[in-house]
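**Student:** pasting the sequence and the predicted model now:
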Amino acid sequence: MRRFIPSTSCLIAFDTSARHLSFTKAAHELHMTQGAVSRQVAILEDYLNVKLFERINRRLILTEPGRDYASQVSSILKQIEMATFQVMTYNSLASVLNLAILPTFGVKWLIPRLTKFAAAYPDVLLNLSTEVLPFDFNTRQVDAAIHFGEPDWPDTVMVRLMGEEVLPVCSKAMNDRISSVSDLADITLLQHTTRPQAWQDWFRHVGVDCPNALAGPRFEQLAMVIQAAVAGMGVALMPKFMVETEISLGQLHVPFPFAVKSPQSYYLAYPEKNASKPAVIKFRDWILSELQAG
């Protein structure tokens, strides 16, 4: 069945014009004449039988359907471009592993060790992207992912990697203000978006009631929380292995040596269809051996 898809050149001309709101600027980016870009957009409008642009006071603006279409076309063109780049990385000697990682886990733990993986498996080309929450593998060009939480990712194989211990950390100036756990009730607690109950769990484990355990500024990434703590914005509750460098450098201090084991763990997750993929197997075996070696 013939697909109802406009010409790629028309879509690229439209996407570029929509970003610049100018046929002239689009022409400059695409190394075309202004007239050629305008004609490509006109061909697309005829194909769709929808007006995508209009001119108001000599300014080019998108119509309402044009805005909706531009958003979707831009996303699809980016996906096609990414898929093209990924296919171009294949060669007869290498297999490709597209791995989604937690940003701070990647920076603090995984990436410093990847030279070992490259040495052990020079035939595997590893591409990294970041994801904070579970996603649908069927809609992403991702083979596997590092996940923190419960082993409840639907339709995936989940291999437990490790647990973690969390402890409070803060700047030296903030540390000097704290003499007991109860002092934290009057100090800003830095929160992590995907771990909203972390402080509440920590206070319960140390046997202290803190009505403000859920209050405080929230950050999407643990790396942001670390930097906020270093800057003296408040006290952070961090996985111990992620702040070892900052503690050794004196950038962060530990007001109380109360490390509490997190109820959740880190997992390697991948769809069942990738369970026999050589690159996934090699990475799984490598990361498990790396964790076992300490």
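**Tutor:** Structure received. Residues are numbered from 1 along each chain as shown.

**Student:** make it CA atoms for all contacts and neighbour counts henceforth
**Tutor:** OK.

**Student:** show me what contacts Thr188?
**Tutor:** If a contact means C-alpha atoms under 8 Å, 6 or more residues apart in numbering, then Thr188 has 215-216, 233-235 as its contacts.

**Student:** selecting buried members of the residues you listed in ChimeraX, what would you type?
**Tutor:** Buried members of the contacts of Thr188, defined by 16 or more other C-alpha atoms under 10 Å, are picked up in ChimeraX with:
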select :233,234,235
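
**Student:** which parts of stretch 65-75 are buried?
**Tutor:** So for stretch 65-75, counting by 16+ other C-alpha under 10 Å, buried means 66, 69-70, 73-74.

**Student:** repeat for stretch 217-234
**Tutor:** Those would be 218-219, 221-223, 225-234, for stretch 217-234 by 16+ other C-alpha under 10 Å.

**Student:** which one of those is nearest Ala42?
**Tutor:** Distances from Ala42 to the buried residues of stretch 217-234, taken as C-alpha to C-alpha, are shortest for Gln221 (44.1 Å).

**Student:** ok, back up a step: the buried residues of stretch 65-75 in helices, which ones?
**Tutor:** Using DSSP state H, the members of the buried residues of stretch 65-75 that fall within helices are 66, 69-70, 73-74.

**Student:** want to compare, so here's the second one:
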Amino acid sequence: MRQRRFLPSLSQLIAFEAVIRHRSVTAAADELHLTQSTVSRLIASLERQLGKPLFARDRKRLTPTPEAQVYAASVTQGLDLIQRASMGLIANPGGGALSLSVLPTFATRWLAPRIGQFLADNPGISINLSTKIQRFSFATETFDAAIYFGADDWPDAHHMKLFDERLTACASPLFLDSHPITGPVDLAGLPVLQLETRPHGWQAWFNAQGGGGGVVSGMVMDQFSMMIQAAISGLGVALLPSYLAHPEIAEGRLVPILQPAVPGDGAYWLAWPERGDGNPALARFRQWVAATVTLDLLSSQEAGEDPAAG
């Protein structure tokens, strides 16, 4: 049973969060369409209920205490969670909302073309997508799951492997016309495009080609989408996950170099916190994404293509 003392009213928490965020009672009152005296009373009543001052008062100025700053982080997370749940209930009263963190280019190149089938098969479920490159803590974020690259080592989470990454080096036709490449040594001195989250990617590619690689140099980028456009524009040789390179190669905008689809040094994973084990929307998504990856694999094998090309 929850103790009432530790459950402030929503009005108190909303006022507290707004004052913390704006550092001003006046600005908080304007945002909430309340009077300044009402906001001040809500803050004072919250302090009385908790039995602890949350702000140091200097004339009309409120300065949050260190404890209030910590408390505010949890309050903000709780309000966000309530808001998302309410939005999901309103939009999909018979299903639920699923909040996913996804790698940017994976979201646009792999997930987006396929997610329509999931929504069609599960009309009561809505999906909210946010793109993130860096990992985060499920304890402090409200995401239900994350799709990421690396190993099955996300802290305090369950994992499901999607597929291993395979790498294909490619460049634009015009670039290769002026820079013919018949072996790894031909890349010496050429601009090669690198991703900051794959520092050992080129070395893995050279090893799979039988060696012969030297020191690589060229632009370092933080997203594959930028690298793809740079390669198409003739700025260098890109090293791409094969599922990302496949559409550009099929359309003739990029040409693979030497042996394509060589093993990389990581995989794509779905991770979710323990609290998500009882989430039916997440369970359906896990089943769907596993079946979709398997179908992609079988289709690619039948076509004689890279299994992760999609």
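**Tutor:** Great, that's in hand. From a predicted model like this one, the values you see are computed outputs, not experimental measurements.

**Student:** put one on top of the other, what's the TM-score?
**Tutor:** Superposed pair, TM-score by TM-score structural alignment, normalised by the length of the first structure: 0.73. Supporting alignment: 288 aligned residues with a C-alpha RMSD of 4.1 Å.

**Student:** widest-spaced pair of the ones in helices among the buried residues of stretch 65-75 of the first structure?
**Tutor:** Gly66 and Ser74, at 11.8 Å, using C-alpha to C-alpha across these.

**Student:** show me where the stretch 1-150 of the second structure has helices.
**Tutor:** 10-22, 25-32, 36-50, 66-91, 104-106, 112-121 (DSSP state H, counting those that start in this stretch).

**Student:** closest to Ala188 of the second structure out of the ones you listed?
**Tutor:** Among these, helix 104-106 sits nearest to Ala188 of the second structure (C-alpha to C-alpha), with 28.4 Å.

**Student:** what's the mean distance for the closest one versus the first structure?
**Tutor:** Average distance, helix 104-106 of the second structure versus aligned residues of the first structure after superposition (mean C-alpha distance after the TM-score superposition for the first structure): 1.8 Å.

**Student:** number of nearby residues for the aligned residue in the first structure for Pro53 of the second structure?
**Tutor:** Here Pro53 of the second structure is matched to Val50 in the first structure, going by TM-score structural alignment. Applying other C-alpha atoms under 10 Å, we find 13 residues neighbouring Val50 of the first structure.

**Student:** how far away is Val262 of the second structure from Pro104 of the second structure?
**Tutor:** Val262 of the second structure sits 23 Å away from Pro104 of the second structure, going by C-alpha to C-alpha, to the nearest Å.

**Student:** also Gly150 of the second structure?
**Tutor:** Distance from Gly150 of the second structure to Pro104 of the second structure, by C-alpha to C-alpha: 15 Å.

**Student:** all strands of the stretch 151-294 of the first structure, in order?
**Tutor:** Applying DSSP state E, counting those that start in this stretch to the stretch 151-294 of the first structure gives strands spanning 156-162, 165-169, 189-192, 218-219, 235-239, 260-261, 265-271.

**Student:** nearest to Ser92 of the first structure, of these?
**Tutor:** strand 265-271 (24.3 Å).

**Student:** ok, the closest residue to Ile281 of the first structure other than its chain neighbours to Pro65 of the first structure distance?
**Tutor:** Leaving aside its chain neighbours, Ile281 of the first structure sits nearest to Ala275 (7.1 Å; criterion: C-alpha to C-alpha, 6 or more residues apart in numbering). For Ala275 of the first structure, the distance to Pro65 of the first structure equals 42 Å [C-alpha to C-alpha].

**Student:** returning to what we had before: between Gly150 and Pro104 of the second structure, which one's more packed in?
**Tutor:** A count of neighbours by other C-alpha under 10 Å puts Pro104 above the other of Gly150 of the second structure and Pro104, at 18 against 15.

**Student:** quick one: contacts for the more buried one?
**Tutor:** 131-133, 223.

**Student:** and it, what pairs with it in the first structure?
**Tutor:** Pro104 of the second structure maps onto Pro103 in the first structure when the alignment is built from TM-score structural alignment.

**Student:** measure that match to Thr130 of the first structure for me?
**Tutor:** Distance from Pro103 of the first structure to Thr130 of the first structure, by C-alpha to C-alpha: 6 Å.

**Student:** same question for Thr33 of the first structure.
**Tutor:** Taking C-alpha to C-alpha, one finds Thr33 of the first structure at 38 Å from Thr130 of the first structure.

**Student:** also Phe241 of the first structure?
**Tutor:** 19 Å.

**Student:** which residues touch Ala204 of the second structure?
**Tutor:** Contacts of Ala204 of the second structure (C-alpha under 8 Å, 6+ apart): 263-265.

**Student:** just the buried ones among those, please.
**Tutor:** Applying 16+ other C-alpha under 10 Å to those flags 263-265 as buried.

**Student:** give me the neighbour count for Pro211 of the first structure.
**Tutor:** 10.

**Student:** picking that back up, looking at the strands of the stretch 151-294 of the first structure, which is nearest to Glu246 of the first structure?
**Tutor:** strand 165-169 (9.7 Å).

**Student:** show me what that closest one is packed up against.
**Tutor:** For strand 165-169 of the first structure, the packing partners by 3 or more C-alpha pairs under 8 Å, 6 or more residues apart in numbering; DSSP states H and E come out as strand 235-239, strand 260-261.
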